[in-house]
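Asker: task: produce atomic coordinates for the following.
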Amino acid sequence: MRLKKSVKIVLGIIIVALLAGIVAILVLSQRVRMNPDGTVGNTAGNLNNDGRFCEYDGTVYFLNSFPGGGLFAMNPDETDFRRLNSLETRNILAGGSYLYYYHTGISYEDAGFSGALGMRTFQRCRLNGSNATSLTTKVVVTGQLVNNYLYFLTADNDKVSFSKMKIDNSDEVKLADYQINPACAENGIIYYNGTQGNHFLYALDTATDAPREIWRGNLWNPVLEGDYVYYMDVANDYRLCRYSRSQDVIQVLADERIECFNVGGGYVYYQTNGQDAALKCIGTDGSNPTVIAEGIYHNINMTSRYVYFQEFQDDTTIYHSPLGSSGYEVFQAAKDAAAQD
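Answerer: Okay, here's the model as predicted:
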């Protein structure tokens, strides 16, 4: 009798221990892992162009906007396509164990591009697309991941708000009630152009959330590359320039009005305006100007090997071109991947 009672006690202890272990595993699996120092979610150039592509740790995450598409992953050489979900996404960020993106409320599932409408939300998911969690239902104009915080510019009717939120959806703090674009970030610092009475270059130290003036230029959409700040020159009809921080010198790269640009891999891609509108490419020093495509294009996104862009008023077809190449074509492999079940 005592033996049976002892066996029952031992079994009870084992069951309790197993249950405790299962609960601990579940709790740990749901705990959001923090990021290493220096984490930045995407490049400024990509985010200023709708953030449709994001390269991280040997993988490119992107919005496959062809019919039947959604959020996809692939290798930088455009092989091994994987569907992560069927959502139309923007502002894709990656860092540590997670992806972050703004879901516009449209799903490509079952009905192509005109899929069912749902709630717009900014989401966090694992790198394989699983465990998606809504972080905010506010309309995100642009956002950036810096270390363990997401910095958002959100819009509510005619009001904008600049805030930060920890990646585990805690510690949300409003930082400003005016426009701050957090796209350009490096080493824990967000660089942005002023919008309150001037267009100077400012730096926001994310350790203290304290801003400071960097340079009294007249710029828009700054992008940092080494010593240089690439930008649109507001005072001179939005021509393309770069500013050397060490030498305090401005260099004009394209003396014509531009609509958007991106920098990476030793190249600058930009869209000109006017009668001879075209997508062009130059070296980061302004050398070797090349016309890539005549007409009006936007959503210029870059990875380590390709530039991707779309024709104005056609946000379905994706074109691509190897960096430095003068030719381009439809991104057929993505179109074929989108069509697969």
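Asker: from now on I want contacts and neighbour counts done on CA atoms only, so please keep to that.
Answerer: Will do.
Asker: on the three-state scheme, residue 338 is what?
Answerer: Of the three states, residue 338 takes helix under DSSP: H, G, I helix; E, B strand; the rest coil.
Asker: any idea how far residue 184 is from it?
Answerer: 31 Å (C-alpha to C-alpha, to the nearest Å).
Asker: buried stuff in stretch 288-300?
Answerer: Residues of stretch 288-300 classed as buried: 290-293, 295-300 (neighbour count, 16 or more other C-alpha atoms under 10 Å).
Asker: turn those residues into a markdown table, including secondary structure and distance to residue 63.
Answerer: Formatted as a markdown table, the buried residues of stretch 288-300 follow (DSSP: H, G, I helix; E, B strand; the rest coil; distance: C-alpha to C-alpha, whole Å):
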| residue | secondary structure | distance to residue 63 |
| --- | --- | --- |
| 290 | strand | 27 |
| 291 | strand | 26 |
| 292 | strand | 22 |
| 293 | strand | 22 |
| 295 | coil | 23 |
| 296 | coil | 21 |
| 297 | strand | 17 |
| 298 | strand | 15 |
| 299 | strand | 11 |
| 300 | strand | 13 |
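Asker: name the nearest of the residues you listed relative to residue 124.
Answerer: Nearest to residue 124 among the buried residues of stretch 288-300, counting by C-alpha to C-alpha, is residue 299 at 22.6 Å.
Asker: with adjacent residues omitted, what lies nearest to the closest one?
Answerer: residue 49 (4.6 Å; C-alpha to C-alpha, 6 or more residues apart in numbering).
Asker: that neighbour and residue 302 touch, don't they?
Answerer: No. With contact defined as C-alpha atoms under 8 Å, residue 49 does not reach residue 302; the gap is 9.7 Å.
Asker: got any residues that touch both of the two?
Answerer: Shared contacts of residue 49 and residue 302 (C-alpha atoms under 8 Å, 6 or more residues apart in numbering): residue 262.
Asker: quick one: which of these two has more around it?
Answerer: Neighbour totals were compared for residue 49 and residue 302, and residue 302 leads with 30 against 20 (other C-alpha atoms under 10 Å).
Asker: now show me the structure for the sequence below, then we'll compare the two:
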Amino acid sequence: MKKYIKLLILLFVICIAGFVAYHYLNTKVKFNSTYVNGNLSGNLYNAGLFCESNGEIFFSNPNDNGRLYAMNVDGSNVHKLCNDSVMYINADKNFIYYVRNNTNNITSTMFFAYDKNSLCRIKRTGGKAFILDKEPCIYASLIGNYIYYLHYDTKTATTLYRVKIDGTEKKQVYNHYLFTCNASGQYFYYNNPDNGQLFRYDTASQTQSLFYDCNCYKPVVMDENNIFYMDVDQNNAIVHVNVNNPNPVVLTEGNIEHFNVYGSKIFYQRGGDDAALCMVKDDGTGFKELAKGEYSSINVTSQYVYFTDFSSNKVYYTSISNPGDIKPFN
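Answerer: Below is the predicted model:
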């Protein structure tokens, strides 16, 4: 009888040890060895609904209430990863990071309707999400092993925060609002909300410096030399400048509402009475009107441009290499 009890105790200990080991291996966070950036700058400015990473595209599925899905780059092998409605998607080789957008995604099966706009991490294969910040968050951007994002609480309103990808070291970086979308290596670039000057923030030293003197909005810095931005002094026309030879070139007319850059092409929404989704090359040539009407959330991948009809919320796409044939994203 005593031997039987000892055997049961031994089996119980082995089971507990196995469970602990399994839980540890499945929850252990693998850190990045470089300053990996989680998504394209233009995508994050446009709500980060699509994110291409290591041969996969993670996206907010408009046909399933914005829930997190994955697919191959060519659009095949579509599958759901979790039931969260998502935006500001970032990814590295191990995880996906996103902001929940569950405000309008509450079902009768949810016992508690909390953490509706929290910052989350999930495995690339899906599963249960780990909450990095339970407070309302927006504009999340992965830089190395930290997420920089805008955090809201009732005491300080909207301020710039960062948190390590394992959920530790959460802290306020600035006590005001800054876009962190334009990340490049260890840096992110942002327009000063007071005067539009372009600043660069070094996440390694946690210092900032003036990068280019202009009055810009939502700048996109490519290869640390070429800057694309909406010029506030020119009614938000898109301007290109190379910091090594500062000679700003106006690429579009004014009244631009959103834009995204991929390779040598710029996709943008023209506002006003003649509203349309348009494209122009980065030297100002090759203008093309793609679709009449108001569109938002212009996201790009290596093969397609995705955009949302403002009135119907339907998502459409067209080819990056030969834009113009507009199709509904189903």
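Asker: next, the contact list for the residue nearest to residue 299 of the first structure, please.
Answerer: Here residue 49 of the first structure is in contact with 260-262, 298-301 (C-alpha under 8 Å, 6+ apart).
Asker: what about 7 Å?
Answerer: Residue 49 of the first structure is in contact with 299-301, counting by C-alpha atoms under 7 Å, 6 or more residues apart in numbering.
Asker: nearest to residue 40 of the first structure, of these?
Answerer: residue 301 (16.4 Å).
Asker: which of the helices or strands spans that closest one?
Answerer: Per DSSP states H and E, residue 301 of the first structure falls inside strand 297-302.
Asker: mind reading off the mean deviation between that strand and the second structure?
Answerer: Compared with the second structure after fitting, strand 297-302 of the first structure has a mean deviation of 0.5 Å; criterion: mean C-alpha distance after the TM-score superposition for the first structure.
Asker: give me the buried positions along the helix or strand just after that strand.
Answerer: Following strand 297-302 of the first structure in sequence order, the next helix or strand is strand 306-311 (DSSP H and E). For strand 306-311 of the first structure, a neighbour-count test (16+ other C-alpha under 10 Å) marks 306-311 as buried.
Asker: same question, stretch 154-166 of the first structure
Answerer: The neighbour-count check on stretch 154-166 of the first structure (16+ other C-alpha under 10 Å) flags 154-155, 160-166 as buried.
Asker: all helices for the stretch 1-150 of the first structure, in order.
Answerer: 2-30, 44-47 (DSSP state H, counting those that start in this stretch).
Asker: want to throw these into JSON lines with mean neighbour count and distance to residue 333 of the first structure?
Answerer: Shown next, in JSON lines, are the helices of the stretch 1-150 of the first structure (neighbours: other C-alpha atoms under 10 Å; distance: least, C-alpha to C-alpha, whole Å):
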{"stretch": "helix 2-30", "mean neighbour count": "11", "distance to residue 333 of the first structure": "35"}
{"stretch": "helix 44-47", "mean neighbour count": "26", "distance to residue 333 of the first structure": "21"}
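Asker: any idea which strand is longest in the second structure?
Answerer: When the second structure is parsed with DSSP state E, its longest strand is strand 79-91.
Asker: which bit of the first structure covers that strand?
Answerer: Residues 82-94 of the first structure are the counterpart of strand 79-91 of the second structure, counting by TM-score structural alignment.
Asker: quick one: residues in contact with that stretch.
Answerer: Applying C-alpha under 7 Å, 6+ apart, the external contacts of stretch 82-94 of the first structure come out as 41-42, 47, 50-54, 56, 63, 69-74, 99-104, 106-109, 128-129, 142-143, 145.
Asker: now it, how far from the chain's geometric center?
Answerer: 10 Å (C-alpha atoms, centre = their mean, to the nearest Å).
Asker: what do you get for stretch 189-203 of the second structure?
Answerer: When distances are taken as C-alpha atoms, centre = their mean, stretch 189-203 of the second structure is centred 19 Å away from the chain's centroid.
Asker: cool, stretch 67-78 of the second structure as well?
Answerer: Stretch 67-78 of the second structure has its C-alpha centroid displaced from the chain centroid by 17 Å (C-alpha atoms, centre = their mean).
Asker: list the buried residues in it.
Answerer: For stretch 67-78 of the second structure, the buried set under the neighbour-count rule, 16+ other C-alpha under 10 Å, comprises 67-71, 73.
Asker: stretch 101-108 of the second structure now?
Answerer: For stretch 101-108 of the second structure, burial by neighbour count (16+ other C-alpha under 10 Å) applies to 101-102, 105.
Asker: can you give me the end-to-end span of that stretch?
Answerer: From its first residue to its last, stretch 101-108 of the second structure covers 17 Å (C-alpha to C-alpha).
Asker: do the same with stretch 240-260 of the second structure
Answerer: Distance between the boundary residues of stretch 240-260 of the second structure (C-alpha to C-alpha) amounts to 13 Å.
Asker: tell me, it lands on which residues of the first structure?
Answerer: With TM-score structural alignment as the criterion, stretch 240-260 of the second structure aligns to 242-262.
Asker: need the contact list for residue 249 of the first structure.
Answerer: Per C-alpha under 7 Å, 6+ apart, neighbours of residue 249 of the first structure: residue 243.
Asker: from residue 217 of the first structure, how far out is it?
Answerer: Residue 249 of the first structure sits 11 Å away from residue 217 of the first structure, going by C-alpha to C-alpha.
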